[in-house]
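A.B. asks: what follows is a predicted protein model with its sequence.
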Amino acid sequence: MTKKIDFRPVILAGGSGTRFWPRSRRARAKQVLALDGERSMLQQTVERLSPIAGNEKVWVITNELLAAEIESQLPGVPRSQIVEEPVARNTAPACGLAAFLVEKSNPDAVIGVFPSDHVIGDEPRFLKIIQRGVQLAASGDVMVVLGIEPTRAETGYGYIETGDSGPADLDDSALRVRRFTEKPSRNRAEEFVAAGNYFWNSGMFLWSARTLANAVREHLPEMAPLLEEIASCYGTPEFEQVFAKLYPKCENISVDYAILEPRSAKGEHYSRLYCIPAEFGWNDLGSWESLYEYQVETRSRGDEEGNVAETSGLMTLDSVDNYIYSPKKFVALVGVQDLVVVETEDALLISHRKHSQDVGKIVKELAATGQTELL
C-alpha cells in the first residue's frame, strides 16, 4: 500500500454449513473442515490475508459451538478477538458489532469483511485487489464491494449492477454501484451476464470503522444502540452478560439488505458505494456440487472419468462424474453417474449431484425428529 493504513480483517465464521452434512456438524461446521487441501477453510482465509494483516489484527465472529475449535486452529489470533455470538444472527449485526468494537480503538481503521468458506485460486492477485480496495475505503465515507466477473448465468449468487467509473485519483478501475439484486431467475441471470455491467456479489466488503458504524446508526437506528452498548462493555466482566441480553434483540438481517441496498438507492453519484471488478479464481463453496465442480475445474482432484474421490482406494467401471468421500474405505463404482457419496463414522449420504443443494433439508428433518446426535 502507498500509505500505512490500519487494516482489520473480520472473518464471518458463524454459519453451520448444513449443505455439507454429514461432514459438517454444529461443532464442526464447514469453515473448520479441510474440504479443499490440508488446511481448513478458515485457516486458508486467514493465511491468505497474512501478508497485509498479521493475525493480531484479525477478528473472528463465530458461535460458542465453534469457538474452541477456531481458537485451536488460529493460535496467533488473540482469544479476545474470537467473538462468540450468543444466538445466530445475520451479517448486519455481526458486521455492525465489529464496526463498533474497532471504532473504539481506531475509527479510521479499515475493516475488511470476509466469509470464512471461500476458495481463492490466484492469491497474489487477490491481495493486490484487496490492497486497492483498502486504499479506496480509507479515502473517506466510502464503501467497497468486490464484484466477481460472472462466467455463467448463475442463479445462486446475488448480482451487483454497476455504472460509471469511480474517482480517477483513487482507483479508476472501481465502478459506482447502481443496485444490488438478490438471487435472480435463470432468464434474469442470463440478461445480467449479457449486459456486461453486472458482477457477482462476493460478500467481501471494505469500509472504515467510522463509515460502517455511522451507516448502522443511520439505517438500523433500533439496532445501533444495542450494538454500541455491547461494544462499550467489551473487555469488562459484564461483557458476556450484556452480549447475551442485548444481541438477541438485534434484527436478523443481512448487511446487503440493511445497509448496502439503502446506500445504493441514493443514486450512484451520491452513495459513494463502489465495486472493484475482480477475477482471482473465486469460488463460494456452498454445496457438494460446487466443491466437486471446483476440484474438477482446478484439476486439484479427479480422474479421467471425472470422478473426484477421497478414499483409501478406488475402482470404477462405467462410472463418471461422481464425488466420493470415504477416506477409510476402498470404494468400487459400477455403472453410476453424477452421484455424491459421503461417509462419516455415523452417517452415509447418497445424493444426485444436482440435488446436493437440498442436503440442508435433511438436517432440518433430523432436528425436527429429535435426532440431535446426528447434528
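C.D. replies: Alright, I've got the coordinates.

A.B. asks: could you use CA atoms for every contact and neighbour count after this?
C.D. replies: Will do.

A.B. asks: now residue 363: closest residue in space, sequence neighbours ignored.
C.D. replies: residue 18 (6.4 Å; Cα to Cα, 6 or more residues apart in numbering).

A.B. asks: same thing with residue 302?
C.D. replies: In space, residue 302 is closest to residue 308, 4.2 Å off (Cα to Cα, 6+ apart).

A.B. asks: who touches the residue nearest to residue 363 in this structure?
C.D. replies: 24-25, 29, 359-360, 363 (Cα atoms under 8 Å, 6 or more residues apart in numbering).

A.B. asks: distance of it relative to residue 375?
C.D. replies: 9 Å (Cα to Cα, to the nearest Å).

A.B. asks: can you list residues touching both of these two?
C.D. replies: Contacts common to residue 18 and residue 375, judged by Cα under 8 Å, 6+ apart, are 25, 363.

A.B. asks: try this one side by side with the last:
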Amino acid sequence: MEDLFEKHFYVIILCGGGGKRLWPRSRVKTPKQFIKLFKGKTIFQDTVSRSRILVPYPKIFVVTNYDYVDEVREQAPSIPRENIIAEPQAKNTAMAIGIGALYIHKIDPLAVITNFASDHHVENLRKFERAVKTAAVTANLGDFLVTIGIKPTFPHTGMGYIKSSHLFKKVNNEGIFKVEKFIEKPNVTTAEELLSEGGYFWNSNLYTWRADSILRAIDKYLPKLSAGLGKIRESLGTKKEEGVIKMVYEEAEDISIDYGVSEKANNILLVPADFPWSDIGDWKVAYDVSKKDKEGNVVIFEKGKGEFVGIETKNCLVHFSDELIATIGVEDLIIVDTKDALLVCRKDKAQGVKKLVNFLKEKGKLEYL
C-alpha cells in the first residue's frame, strides 16, 4: 500500500473549456474552472488542493487547452511545468484521458492514475480520500477500470446512473462491485424508479485505473484513437512532438470516455461512496453547495471594492467584483455582474443560461462569449 501511493500513484486533472451555464462569469477565454466560487479559490484550485491530499505536486498532471496553459501555471505554480499537457483543440475526455495516461505511462509503466474533472465540488474529504485510495488499490489488483459511484440522495435528472451487479471482493473492508450497465440521464419518473429499485449510483466520472489498463481499453474499443496515441508516443521527447500532437488531434474522434470505453467494457468495477459531491454545472448548483447567510443568500465577492446591500432579499446568489449591488424585495434569483454583462434569472431557470449563450452566438454577439 505504501509502495503504491508513494511510488506509482498519480492524479490527472482534466481542465478543458466549457461552462456555458455559468455565463457571464464563465467565458471562452476564462472558463468556469478558473473562476472563484469557494473560500477565495477557483474551482480548479480547489481541485488541486483535493489532489494534494493524495499525492505530491510532482505526481499531479493537468490536461488542458493550449489557451489555458498560462492560467493553469498562474493558479497552480507548484505543479511542474512539464506536467501540464497542452491539447491543441478539445476532443472530449477519451482523448484527454488517453494522452494523459500516455505521458504518465512513459515515465512510470506501473502507474495507477485517478482522474478528476476540474469543475467538481467535494465535501467530507476524509470519505473522499478513503474512496479514492480504495479505488486505487482495487485498480492495482489487475486489469480493471474502477469508478466511484455516489449513493443517490434524490432522483437527480441531471446525472447519469450506474447499475451495480454482484460483489467482486472487499478492499479496505469496503465492498467492490461489478458494474452491470450505465444509464443515461433519466426523466423524473425513471430516476424515482431507479432509487426505489436500489443498486444504482450517480456516475461521478471519478475513474481510477492502471495506465496500461486504460491504454489497453482504448486500443480495444477506440482503435483509431489508439493509433493516434501510438503516433504521439513515438514522437515524445523529439522535435516532432508538438507537430505530431497537432496532426493527431485534427483527426481524433470527439468522444467521451463513457461512450467510447466505459459503456462497452466488461471489466468495470464500482466503489460505492457517500461523500457530498457536485458537478458545478450551473448557478443553481453553485448556490446549493455554497455557504449561505442568515437570509439564505450566497454572496460571492471575487475582487475589487464592490459591496452588496440586500433588503428583504432571500435565497439569492449574487456574484460580482467592483460594483455596488443593491436589491429590494426579491427571492430566489441569480444575479451575476461582470464588466460587460449582467445576468438576472430565477434559480429554477439556471439551466436555461446555456440556451441564452447559444442565442448570443447565433446573433453574432461573440464579444460577450
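C.D. replies: Received the coordinates, thanks. Quantities reported herein were computed from a predicted structural model and do not represent experimental measurements.

A.B. asks: returning to what we had before: quick one: the residue nearest to residue 302 of the first structure and residue 294 touch, right?
C.D. replies: No: using Cα atoms under 8 Å, residue 308 of the first structure makes no contact with residue 294, being 10.5 Å away.

A.B. asks: between these two, who's got more neighbours?
C.D. replies: Neighbour totals were compared for residue 308 of the first structure and residue 294, and residue 308 leads with 24 against 20 (other Cα atoms under 10 Å).

A.B. asks: related to what we said a few turns ago, aligned counterpart of the residue nearest to residue 363 of the first structure in the second structure, please.
C.D. replies: When the second structure is aligned by TM-score structural alignment, the residue opposite residue 18 of the first structure is residue 20.

A.B. asks: could you give the number of residues near the equivalent of residue 319 of the first structure over in the second structure?
C.D. replies: In the second structure, the residue paired with residue 319 of the first structure according to TM-score structural alignment is residue 313. Close neighbours of residue 313 of the second structure, defined as other Cα under 10 Å, add up to 18.

A.B. asks: am I right that residue 313 of the second structure is in contact with residue 325?
C.D. replies: No: contact criterion Cα under 8 Å: residue 313 of the second structure and residue 325 do not qualify, at 12.0 Å.

A.B. asks: list the contacts of the counterpart of the residue nearest to residue 302 of the first structure in the second structure.
C.D. replies: Matched by TM-score structural alignment, residue 308 of the first structure corresponds to residue 298 in the second structure. Listed by Cα under 8 Å, 6+ apart, the contact partners of residue 298 of the second structure are 287, 290-292, 315-318.

A.B. asks: can you tell me the centre-most residue of the first structure?
C.D. replies: residue 115 (2.2 Å; Cα atoms, centre = their mean).

A.B. asks: where along the stretch 201-350 of the first structure do the helices fall?
C.D. replies: Assigned by DSSP state H, counting those that start in this stretch, the helices in the stretch 201-350 of the first structure fall at 209-219, 223-232, 239-246, 255, 261-264, 288-297.

A.B. asks: dump these into CSV; add distance to residue 51 of the first structure as well.
C.D. replies: Formatted as CSV, the helices of the stretch 201-350 of the first structure follow (distance: least, Cα to Cα, whole Å):
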stretch, distance to residue 51 of the first structure
helix 209-219, 21
helix 223-232, 28
helix 239-246, 32
helix 255, 27
helix 261-264, 31
helix 288-297, 25
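
A.B. asks: which one of these lies nearest to residue 126 of the first structure?
C.D. replies: Residue 126 of the first structure sits nearest to helix 288-297 of all the helices of the stretch 201-350 of the first structure, at 17.5 Å, using Cα to Cα.

A.B. asks: who are the packing partners of that closest one?
C.D. replies: Using 3 or more Cα pairs under 8 Å, 6 or more residues apart in numbering; DSSP states H and E, the elements in contact with helix 288-297 of the first structure are strand 308-317.

A.B. asks: now do the contacts for residue 322 of the first structure.
C.D. replies: With Cα under 8 Å, 6+ apart, residue 322 of the first structure has these contacts: 306-309, 336-340, 353.

A.B. asks: only the buried subset of those, as a PyMOL command please.
C.D. replies: Applied in PyMOL, the following selects the buried portion of these according to 16 or more other Cα atoms under 10 Å:
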select buried, resi 306+307+308+309+337+338+339+340+353
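
A.B. asks: closest one of the contacts of residue 322 of the first structure to residue 177 of the first structure?
C.D. replies: Checking the contacts of residue 322 of the first structure against residue 177 of the first structure with Cα to Cα, the nearest one is residue 353 at 34.9 Å.

A.B. asks: trace the closest one over to the second structure, please.
C.D. replies: So, by TM-score structural alignment, residue 353 of the first structure is matched to residue 347.

A.B. asks: so what's that match up against?
C.D. replies: 283-284, 316, 332-334.

A.B. asks: out of those, what pair is the most spread apart?
C.D. replies: 283 and 332 (11.5 Å).

A.B. asks: mind listing the shared neighbours of these two?
C.D. replies: Residues within reach of residue 283 of the second structure and of residue 332 at once, by Cα under 8 Å, 6+ apart, are 317, 347.

A.B. asks: what's stretch 269-280 of the second structure aligned against in the first structure?
C.D. replies: The aligned range for stretch 269-280 of the second structure is 274-285, by TM-score structural alignment.

A.B. asks: which one is residue 174 of the first structure nearest to, not counting chain neighbours?
C.D. replies: Here the residue nearest residue 174 of the first structure, using Cα to Cα, 6+ apart, is residue 276, at 4.6 Å.

A.B. asks: that neighbour contacts residue 149, doesn't it?
C.D. replies: No: taking contacts as Cα under 8 Å, residue 276 of the first structure lies outside contact range of residue 149: 10.0 Å.

A.B. asks: and the residue of the first structure positioned farthest from its centre, how far is that from residue 307 of the first structure?
C.D. replies: Distance from the C-alpha centroid of the first structure, by Cα atoms, centre = their mean, peaks at residue 317 (37.8 Å). Between residue 317 of the first structure and residue 307 of the first structure the distance is 11 Å, computed by Cα to Cα.
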